[in-house]
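Asks: Kindly generate the corresponding structure for this input.
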Amino acid sequence: MTSGGEGAGVSAPGAPGQPLEWKFSQVFGERAAGEEVQEVDIISAIEFDKSGEHLATGDRGGRVVLFERTDGKDLRSRRELERADYPTPRHPEYRYSTEFQSHEPEFDYLKSLEIEEKINKIRWCQTANGARFLLSTNDKTIKLWKVSEKKLKNVSNLNVDPSARLSNGNLVGTSPVQSSKNYVSPRSSNGGAVRRTLPPISTEVVFPPGGIPSLHLPTVWSHETALVARCRRVYANAHAYHINSISNNSDCETYISADDLRINLWNLEVSDQSFNIVDIKPVNMEDLTEVITSAEFHPSHCNMLAYSSSKGTIRLIDMRQSALCDRHAKLFEEQEPPGSRSFFTEIIASISDIKFARGGRYILSRDYMTLKLWDVNMEAAPVATFKVHEYLRPKLCDLYENDCIFDKFECCLSGDGQRVATGSYSNLFRVFGAVPGSEEASTLEASKSPNRRLVQTPLRSGNRLFNVRGRRDNRGRGGDSPGSDINGGQYDFTSKLLHLAWHPVANVIACAASNSLYMYYA
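Replies: This is a model prediction of the structure:
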C-alpha cells in the first residue's frame, strides 16, 4: 500500500442515517490458493489503541503482532506536498511493525491441565516516554509488555581486520567475539514474518607475530533502530477459571480481569496481588446458574464497570458502594415474550461481548442471534435491536450438534457511536446504523471484494426497538431460505469472523478471517 500526506488523513464520518460505501484497504497474511492454515496462525484478538495510530493482533500461537499507521508520515513538508500537488490519503493505512512471543504453552501439574498459549485479549495502556505498553492474556496469565525503540550498535575501526585469519604464522584474519542469534525480517508480501538464524561466528581472536605496532580504541556507533518488546510485569495465579476479559481503567493505574466466576482488580505496578471485586461462585457448585462472559470498565468513570452473563443480563456496578461488588447498581435484562422459551433459549441469550460507547451513555452487547444497544438510563429494554443471525433460527438443532451455537462473536462501535458492527459465518461481517431512523444494514465479506455479497436491508422500526432484518429470499424480499445464508449462498460454519475492531476516529474496520487481517474504509 502506498503512503503519503502529512495530515491526519482520517475519513470523514458519514451522515447520520446514510449507508456508508465500504471499500477494501489492506490485507496482511493473505492465504494463497490451496494454502493450508496452521492452527497457531489463526488470529484470536484485535485491538486499536486510543489514538488509532497502532493496531495489535494476537493469535492462537501466543504471538502478538503490532502494526503502525504509515499515512501522514511523509518526510516532505506540507508546502512541498502542495507544490507537488501530492494527494492526501483518503484513509488510514498501516504497515507491519514488529512481533513478539507473548505466551508459551504451560502445564498445570496440580490440576493435570494443559494451558494453551492462545491470546484471548489485548488491551493498550497509556503511552509513557515514547514507549508503548499493552496487556495480553491467555487463559491464566496476564502480561504487561513495553515496546520501545532500541538503537542497534555497530563497532568499527578495529585494530585487527575481522575479515582476515591466521594461516601458517601469517595474519590472514580474525573474528570479533559474537554469538549466534535469531532475528525476524520484515513481513513478506503475504504478511508472514520470515524467521532466520544467523550462523555462529568464531570467538577466537589471533594476533600476528610481534603484535600490532599501534593500538587504538574501536568506534561504537549506531545507524538504525529496531522495536524491542520487553515483559515488564506478569500477573499470574489469580484465576481458577479461564480469563475471558481484561479492561483498562480510565485512571491509567488499574485494570480488571474476569473469568467465569470472578472479576479481579489489579494495579499495573503490583503483580503479586489483586482484589476480588465480583464473586458469583455459589457455596455449592450445583447451584450455579450463570457465568460471567465479558467485563469492561466505563470509559470515563473510574468507579463504574459492567459485566455480562450467560443468562443474557448486563450488570452495572459501582465500586464506591462496597469493596465486594456483590450488588449491582443497575441490571439490564430484556423480558422474554410469553410462551417463547425453548431448549435453546438460554444458550442463544448468552452474551459473548459487551462494549461501552465512547461517551459511556450506551452499552453494545452481542448474543448469538442479535446485537443490542442499551441506554444506561433504561434498564427494561434495549433502545435498538439488530438481528444478525435470524436466518439461522430454523437451524438451531444443527448448530447445537456441531457446537457452532457456542461461538463467541465480538462487537464494536464507531467512534461517533452512529454505527455498530459484528461478525458472522462465511467470513461475513455486518454494519448497522445505530441512530433512530437509520436504514443502514450492510453485509460484507472479508475479502478483497467486500461488496460482492453486500446486502442493503431496509430497517423495520417498532414502538421502542429498531429491528433490522437480515432475511432474504430469491426475490430479495422477506422470508428465510433454510439452506442458504442471508445472501442466498450456502452455510459455511467453518469460516467464522469472530474478531473485529473499529478505528476510534475514522470509519475503518479491521477484522480477522482465519490467519488474515483485512481492513476496510468508508
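Asks: use CA for all of it now, contacts and neighbours both
Replies: Will do.
Asks: I figured Gln26 hits Met519, correct?
Replies: Yes. Counting by C-alpha atoms under 8 Å, Gln26 touches Met519, with 5.2 Å between them.
Asks: more crowded one of those two?
Replies: Neighbours around Gln26 and Met519, counted as other C-alpha atoms under 10 Å, are more numerous at Met519. The numbers are 25 against 18.
Asks: how much space between the more buried one and Ala513?
Replies: In this view, Met519 and Ala513 are 11 Å apart by C-alpha to C-alpha, to the nearest Å.
Asks: what about stretch 361-377, start to end distance?
Replies: With C-alpha to C-alpha as the measure, stretch 361-377 spans 8 Å from end to end.
Asks: Endpoint to endpoint, stretch 178-197 covers what distance?
Replies: Distance across stretch 178-197, first residue to last, is 14 Å (C-alpha to C-alpha).
Asks: burial measure for Arg320, as a count.
Replies: Arg320 has 11 neighbours, counted by other C-alpha under 10 Å.
Asks: who are the neighbours in contact with it?
Replies: When contacts are counted by C-alpha atoms under 8 Å, 6 or more residues apart in numbering, Arg320 touches Asn303.
Asks: One more, so I can put them side by side:
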Amino acid sequence: HTQINIYKTVKLWKISERDKRPEGYNLKDEDGRIRNPSTITSLRVPVLQPMDLMVEATARRVFSNAHTYHINSISVNSDLQTYISTDDLRVNLWNLEITDRSFNIVDIKPSNMEELTEVITAAEFHPQQCQTFAYSSSKGSIRLCDMRQAALCDKHCKYFEEPEDPSTRSFFSEIISSISDVKFSHSGRYLMTRDYLTVKVWDLQMENKPLETYQVHDYLRGKLCSLYENDCIFDKFECVWNGSDSVIMTGSYNNFFRMFDRNTKRDVTLEASRENSKPRAILKPRKVCVGGKRRKDEISVDSLDFSKKILHTTWHPQENIIAVAATNNLYIFQDKVN
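Replies: Take a look at the predicted model:
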C-alpha cells in the first residue's frame, strides 16, 4: 500500500500487478458491450489469457477535513496501524482504519497569527519506537517528541539546532536555514535534515550541533540574490538514506543529484537526463566550476538550468536501486552489475 496527499487530503492506495485478463464472458462481448440474452445459445466458461504486465492503483480510503493548510509530509508509524500528516501549523495522528477522525498532537498556531515566527516543514516517525516522532521547522530546528508524555506534544523531549555563525549572517540566512526534509536513519540512531545548501546528520544523543555536514551545491552561495528573485530559494529538496545508512542522496539543479559516502567521505554528482538514460548506460560524474577556466567535462555555474530540479528521490530499502524524479520523468538506476 502507498499513500499520497493532494493539498489537504490523504489517500490510501492499493498498488497491484496484473498479467492476465479474463475472456469469454457470457453476458458481454469482448468489447465490454452487454449481449442480448436472446442471442446467447450456449454457456461459456471464462478463461484467463496472458497479457502485458499492468500496474494498477486503487484508492482504498480517503482521509480528509483535518487540515487547514497544505499537507507537507506524511509518515506511517512502525506499528503499521497509525500515521501522521503534517501541515504548516499542525501534526495530526490518524488510525489507518478510521477516515473521519484524527487527533491533533502538535499545534503551534498562536492566538494571534501576527505573532507567528515559524512553521512546521516536515515530520517523521522513528523507525522502531512507535511513540517517538520528529518535526522540523522553518527556523532550522528539529524537535523530538514522545507521545507518551502528553496528548498534545507541545513540549519536546529533545531540541536540535546548530548555532548560527554571526560572521556569515546575511539577508538570506533564515531562508536557507529552513529545513525542507527530515529523515530518521534505518537504525534509528541518526536524523538527517536537508536545508537549501546542505545535508546534516544528527546523532540523537547530541543536540547542540550536527555530527556531519555535507555541502550539496555550495557554488550557489554567491547566487542567492537571483535565486531569491526567481523563487528557487524556496525549493524544498528531499534527502534519503541507503539501506545500510552509509550513503545519503539528495537532489540539486540542472537535473543533478548528489551522493555522499559517510565512511569514505567521498561524494559524487550525477545527472538524470534522457541522454544518459539508455538501458545499461553508466552515469558519468559531473562537475560544476565557479569562474576561471572551465575544463571540457565541467559545466559552468552560470549555465545551470534552475527549471530542471530534482526535489524527490528514494532508495530501495535493501538493494542499490534508486528512483529519481526529474521534472516529468522518473529515472530508475541501479548499481553496476557485472
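Asks: Can you calculate the TM-score here?
Replies: Aligned and superposed, the two chains score 0.88 in TM-score terms (TM-score structural alignment, normalised by the length of the second structure); 323 aligned residues with a C-alpha RMSD of 2.5 Å.
Asks: Could you give the number of residues near the residue nearest to Leu517 of the first structure when sequence neighbours are not counted?
Replies: Spatial nearest neighbour of Leu517 of the first structure, excluding adjacent residues (C-alpha to C-alpha, 6 or more residues apart in numbering): Phe28 at 5.1 Å. Using other C-alpha under 10 Å, Phe28 of the first structure has 20 other residues around it.
Asks: does Lys14 of the second structure sit in a helix, a strand or a coil?
Replies: Using DSSP: H, G, I helix; E, B strand; the rest coil, the structure places Lys14 of the second structure in strand.
Asks: ranges for the helices of the stretch 51-200 of the second structure?
Replies: Secondary structure of the stretch 51-200 of the second structure by DSSP state H, counting those that start in this stretch: the helices cover 173-177.
Asks: again with the stretch 351-500 of the first structure
Replies: Ranges of helices in the stretch 351-500 of the first structure, per DSSP H, counting those that start in this stretch, are 396-401.
Asks: Check the gap between the residue of the first structure sitting at the aligned position of Arg44 of the second structure and Pro176 of the first structure for me.
Replies: Aligned counterpart of Arg44 of the second structure in the first structure: Pro218 (TM-score structural alignment). For Pro218 of the first structure, the distance to Pro176 of the first structure equals 12 Å [C-alpha to C-alpha].
Asks: Show me which of the two is the more surrounded one.
Replies: Ranked by neighbour count (other C-alpha under 10 Å), Pro218 of the first structure and Pro176 place Pro176 first, with 16 against 11.
Asks: Quick check: the more buried one is in a strand.
Replies: No. With three-state DSSP as the criterion, Pro176 of the first structure is assigned coil and is not in a strand.
Asks: Translate Tyr159 of the second structure into the numbering of the first structure.
Replies: With TM-score structural alignment as the matching criterion, the partner of Tyr159 of the second structure in the first structure is Leu331.
Asks: Pull the contacting residues for that match.
Replies: Contacts of Leu331 of the first structure (C-alpha under 8 Å, 6+ apart): 313-316, 379.
Asks: ok, now which ones touch the closest residue to Lys287 of the second structure other than its chain neighbours?
Replies: Nearest non-adjacent residue to Lys287 of the second structure, counting by C-alpha to C-alpha, 6+ apart: Glu298, 5.0 Å away. Going by C-alpha under 8 Å, 6+ apart, Glu298 of the second structure touches 286-289.
Asks: Can you select the buried ones from those in PyMOL?
Replies: To isolate the buried ones among the contacts of Glu298 of the second structure in PyMOL, judged by 16 or more other C-alpha atoms under 10 Å, type:
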select buried, resi 287+288
